[in-house]
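1. got a sequence here, can you model it:
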Amino acid sequence: MINSKCTTRILILRSIAILISQTVVSAQSTTDMISTTGFVLDECAIDNITCEVNAVCTVTNGSITCDCIEGYQGNGTACSDTDECVNGTDVCNWKSTCKNLLGSYACECDIGYTGNGTLCEDIDECSKGLDNCDVNAICINNDGSFNCICETGYTGNGTSCDDIEECSDGSDNCDADADCGNTDGSFTCVCKTGYTGNGTTCKDLDECSTGSDSCDVNANCVNTVGSFICACKTGYSGNGVTCTDIEECSNGSDNCDANADCGNTDGSFTCVCKTGYTGNGTTCKGNLLFSLNPETAVGPIRECCNGEFRDRTTDT
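-> Sure, this is the predicted structure:
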């Protein structure tokens, strides 16, 4: 008869043998399943490894690790953003601005440039009409920007240009004998009346020699600096622009002898000794035969006596 204690031991040993047998079968089945299906167990999940949200769990040679993803730094269980702009690991163009983002960064071309940030080219604001220069200014493009320069004749900062009053501020180059006239962005120089030239150089105009005077045909033209004078010729009266004949005979301005006849002519007069007188008209003497006045007789006085002529003597 078998002892009850022995029976109990036998049952325990049998259970252990069965459990070992099942474990071996289970392990063999698992190996067979991996080899036949290609299925890999997620050991990170099985072992309940907790990596940071910005990290990944990897198994290498049976070792499980947590690594921060690109753009983050740390031990895997704790990851912080990497500032590529600060540490210089960005690839932004030198003409762009680096802006840090969570886990990454962005490159933006600076004002005046265009591109994707890693490649930036200058924008020609002048040719594209993107400048803000005044309508009276010249736009000059430069690297990344532009300049506005007021055109000649204007003053300002380039974005606002005002006309320069050259005539009033004395910056013109007109001759002293020229009139300065302001125009939009410039000025004009015109020689004054009586002068000729291009305005920057003016010289006296000789109206008398060029025939541009207004003197009467019976007047003398006398040139002066910047002008001329008209003077009526002798025998005419007036202001020089208009001259009329002087009636010397009627106004008594002639110098004819009392025994002469005055005859007016255009611009003058004539003196002719009257009949019985000889001379140039301004001086007249009586003829011998016709003189009744011994004081005006010319030559020796002869008198008739008894049908004969003889010189009169002073004897009585």
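2. C-alpha from now on. contacts and neighbour counts both.
-> OK.
3. report the longest helix in the chain, please.
-> The residue-count maximum for a helix in the chain (DSSP state H) belongs to helix 4-37.
4. the next helix or strand after that one packs against which elements?
-> Going down the chain from helix 4-37, the next helix or strand is helix 43-46, by DSSP states H and E. Counting contacts by 3 or more Cα pairs under 8 Å, 6 or more residues apart in numbering; DSSP states H and E, helix 43-46 packs against strand 55-60.
5. I'd like the structure of this one too, to check against the first:
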Amino acid sequence: MKKLFLILLGIMFYFSLLKYSVNGYPYQCSINDLANDTLNIYTGAPVLECPGYIDIISVNVIEDANYLTIKISVKDTISESSESNIYYYFLLDRDNDPKNNCNDPPFNFCDTFYTIRIKNTVTVSKSIWNPWGWSDESTNAKSIFESSNTISIKIPKNEIGLNSNPKELPWRVITEIEYMCGDFAPNSGTAILKRYFYEKNIVITIPVEVPAIYIDGIEYKPSNGKVEISLAPGEYEFFVPQEIPISKHVKLIFIEWSDGVKDNRRRVKITEEGLNVTCIYEKYFYVKVYSPIGNTTPPEGWYPEDEKLTIGVVEN
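-> Just a heads-up that it's a prediction; the model follows:
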């Protein structure tokens, strides 16, 4: 009986962890790194005398509904200022396509990387690989000192276009103190963040005239009046245009979502059940009545389809 109780307790604990993983941090990838394995990141030669705040101990990559968060833990305390440049790099292959990655070490295996730079201040930058080399782009990513030996970078997912693809996201972390030494995690190749194992079906029905729906700023184009995608459980911002011009005298105006929400921009919580919702629009026509003998009714303007209008003329 005691053995059965322990088994049931273990099963309950497992499912409580699974539920937390789905609703809190849907996708995670954690790796540990050996201490005292610092090196010259450009030549690969070992460097034994290297500050502990460069020596990676572990990295945890966490993806939730809106952000990709990378927590980098090192052996010793991280200073918030330095006489030399200190770098913490997060490399990723955004589309999981090796053909368009940089091939030059140490920034190979990736098409995008973020840099936390510590000197007199702490800054965050973003770099994108192009056929002609690396170029900088603006970023809303933030650095956070989580503890004395852990620093993190929080990246908005819509900034790197992360949606339901790719299913596997290759990544790597590099540290460096300028002209001295650094560390890799993993030591070779990349780690893989496996994504969308808990994805839920999302079906959004919209009029065929509506060109796209936006979820957290990412554009999704419909096929035959439907957007069908998969999203992890979590909270998202949905947006559809308020008005859709069809011609000079015809347009669609958003009325409501089929669940009763009146705002065309709304927050939606995706649960285990997924989501099936319709965007309801009404067609409007521009009406202008003219008569040479007097003033006309109704007034010139937009009127909804199926509204009955009584046309009249008041003689001058």
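6. and the TM-score between them?
-> Remark: TM-score between the superposed chains equals 0.22 [TM-score structural alignment, normalised by the length of structure 1]; 111 aligned residues with a Cα RMSD of 6.0 Å.
7. show me which residues of the longest helix of structure 1 are buried.
-> For helix 4-37 of structure 1, the neighbour count (16 or more other Cα atoms under 10 Å) marks no residue as buried.
8. repeat that for stretch 268-285 of structure 2.
-> With burial defined by 16+ other Cα under 10 Å, the residues of stretch 268-285 of structure 2 counted as buried are 270-271, 274-275, 279-281, 283-285.
9. ditto for stretch 219-238 of structure 1
-> For stretch 219-238 of structure 1, the neighbour count (16+ other Cα under 10 Å) marks 219-223, 226-233, 235-238 as buried.
10. Phe5 of structure 2 belongs to a strand, doesn't it?
-> No - assigned with DSSP: H, G, I helix; E, B strand; the rest coil, Phe5 of structure 2 falls outside any strand and is helix.
11. what about it, distance to Met12 of structure 2?
-> For Phe5 of structure 2, the distance to Met12 of structure 2 equals 11 Å [Cα to Cα, to the nearest Å].
12. farthest pair in the buried residues of stretch 268-285 of structure 2?
-> Within the buried residues of stretch 268-285 of structure 2, two members stand farthest from each other by Cα to Cα: Thr271 and Phe285, at 38.9 Å.
13. where's Cys208 of structure 1 relative to Ala219 of structure 1, distance?
-> From Cys208 of structure 1 to Ala219 of structure 1 the distance is 11 Å (Cα to Cα).
14. ok, now Leu101 of structure 1?
-> From Leu101 of structure 1 across to Ala219 of structure 1, the span is 100 Å (Cα to Cα).
15. same question for Asn251 of structure 1.
-> To Ala219 of structure 1, Asn251 of structure 1 is 21 Å away according to Cα to Cα.
16. number of nearby residues for Ile218 of structure 2?
-> 19 (other Cα atoms under 10 Å).
17. er, Gly156 of structure 1 I mean
-> Around Gly156 of structure 1 there are 17 residues (other Cα under 10 Å).
18. surely it and Asp163 touch.
-> No - between Gly156 of structure 1 and Asp163 there is no contact under Cα atoms under 8 Å: 9.1 Å.
19. ok, Ser21 of structure 2 - contacts?
-> The neighbourhood of Ser21 of structure 2, defined by Cα atoms under 8 Å, 6 or more residues apart in numbering, consists of Tyr27.
20. and it, what element?
-> Element membership for Ser21 of structure 2, per DSSP H and E: helix 2-23.
21. for that helix, which residues meet the burial criterion?
-> 22-23.
22. C-terminal to it, what's the next element?
-> strand 27-32.
23. list the buried ones in that following strand?
-> Within strand 27-32 of structure 2, the residues that count as buried by 16+ other Cα under 10 Å are 27-29.
24. in JSON lines, list those along with distance to Glu243 of structure 2.
-> Converted to JSON lines, the buried residues of strand 27-32 of structure 2 look like this (distance: Cα to Cα, whole Å):
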{"residue": "Tyr27", "distance to Glu243 of structure 2": "37"}
{"residue": "Gln28", "distance to Glu243 of structure 2": "40"}
{"residue": "Cys29", "distance to Glu243 of structure 2": "42"}
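25. ok, now which ones touch the closest residue to Ile202 of structure 2 other than its chain neighbours?
-> Excluding the flanking residues, the one nearest Ile202 of structure 2 by Cα to Cα, 6 or more residues apart in numbering is Leu275, at 4.8 Å. The neighbourhood of Leu275 of structure 2, defined by Cα under 8 Å, 6+ apart, consists of 200-204.
26. would a markdown table of those residues with neighbour count, distance to Tyr114 of structure 2 and secondary structure be doable?
-> Shown next, in a markdown table, are the contacts of Leu275 of structure 2 (neighbours: other Cα atoms under 10 Å; distance: Cα to Cα, whole Å; DSSP: H, G, I helix; E, B strand; the rest coil):
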| residue | neighbour count | distance to Tyr114 of structure 2 | secondary structure |
| --- | --- | --- | --- |
| Lys200 | 18 | 30 | strand |
| Asn201 | 16 | 31 | strand |
| Ile202 | 17 | 31 | strand |
| Val203 | 16 | 34 | strand |
| Ile204 | 17 | 34 | strand |
